[in-house]
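Novice: this is a predicted model, with the sequence first.
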Amino acid sequence: MAQVLPVVQIKVNSSGSWANLITCNGGQYRDVKAACEILAKASKGPVSFKAFDTASGELIEFYRDGEWRSQERKD
C-alpha cells in the first residue's frame, strides 16, 4: 500500500510572531522547504519556519539557523 503524504502547513516567524505562509500537498513539501531556505538566505534578519501535518496538527520539522530539524531546540 502506498504511503499517504500529509497536507503540510508552513508557518513563518520573522518578527516575533508566527503567521501562516503556505499550505501544500505532501508531494510538494521538498520543493516548499527549498523555497523557504531561499527566503531565509535572502532575509536581512533571522527567519524561522515550522511545518505541521494539517490532519494531526503535529510538528513535522522546524527550520532555524540554516537547518531543518525534527525537534525544536530549547535555547
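Specialist: Everything's here; your move.
Novice: use CA for all of it now, contacts and neighbours both
Specialist: Fine.
Novice: number of nearby residues for the nearest residue to Asp53 once chain neighbours are set aside?
Specialist: Spatial nearest neighbour of Asp53, excluding adjacent residues (C-alpha to C-alpha, 6 or more residues apart in numbering): Val8 at 4.9 Å. For Val8, the tally of surrounding residues (other C-alpha atoms under 10 Å) stands at 24.
Novice: would you mind measuring from Val8 to Ala19?
Specialist: In this view, Val8 and Ala19 are 14 Å apart by C-alpha to C-alpha, to the nearest Å.
Novice: against that first model, consider the following:
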Amino acid sequence: MKSMPMNEKGIEHYRIKSDDGKHVIKGLHYIQNVNELHSRLKHWIHRFKGVASNYLDNYLAWFFICG
C-alpha cells in the first residue's frame, strides 16, 4: 500500500516557526507538544531499527493506539 500525501487524506498541515516568537497556532498546536510527540515517536520507532515506508501508516496507527 503506497502512502498518500497528507492533503489527499484530509490531514491539515501547520508550520510553526519558533524563531519569530510564535509558538501557538489557533490555540491548539503548541510547538512544545509537537516536539514532545516527535521525541516519543522517534524513541518508539527506534526499537524496530527503522521501519519500511510501505508500512509507516500501520506503525503510526499502532503508536497512537498504544498511547
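Specialist: Structure received. Please read these numbers as outputs of a predicted model, since none were measured by experiment.
Novice: TM-score for these two?
Specialist: The TM-score (TM-score structural alignment, normalised by the length of the second structure) is 0.31; 26 aligned residues with a C-alpha RMSD of 2.5 Å.
Novice: re the thing from before, the residue nearest to Asp53 of the first structure contacts Leu59, doesn't it?
Specialist: No: if you go by C-alpha atoms under 8 Å, Val8 of the first structure and Leu59 don't touch, sitting 9.7 Å apart.
Novice: which neighbours do the two have in common?
Specialist: By C-alpha atoms under 8 Å, 6 or more residues apart in numbering, Val8 of the first structure and Leu59 have these common neighbours: Ala51, Phe52, Asp53.
Novice: show me where the first structure has helices.
Specialist: Assigned by DSSP state H, the helices in the first structure fall at 29-42.
Novice: hmm, Phe49 of the first structure is touching Ile10, no?
Specialist: Yes: taking contacts as C-alpha under 8 Å, Phe49 of the first structure lies within contact range of Ile10: 6.6 Å.
Novice: among those two, which residue is more densely surrounded?
Specialist: Ile10 (25 against 22).
Novice: next up, the contacts around that one.
Specialist: Asn20, Leu21, Ile22, Thr23, Phe49, Lys50, Ala51, Phe52.
Novice: which residue packs closest to the third one, ignoring adjacent ones?
Specialist: Nearest in space to Ile22 of the first structure, with sequence neighbours left out and distances taken as C-alpha to C-alpha, 6+ apart, is Ile10 at 5.3 Å.
Novice: got it, and the last one?
Specialist: Nearest residue to Phe52 of the first structure in three dimensions, chain neighbours excluded: Leu59, at 4.5 Å (C-alpha to C-alpha, 6+ apart).
Novice: the one you found: what's it in contact with?
Specialist: When the contact criterion is C-alpha under 8 Å, 6+ apart, the partners of Leu59 of the first structure are Lys50, Ala51, Phe52, Asp53, Ser70.
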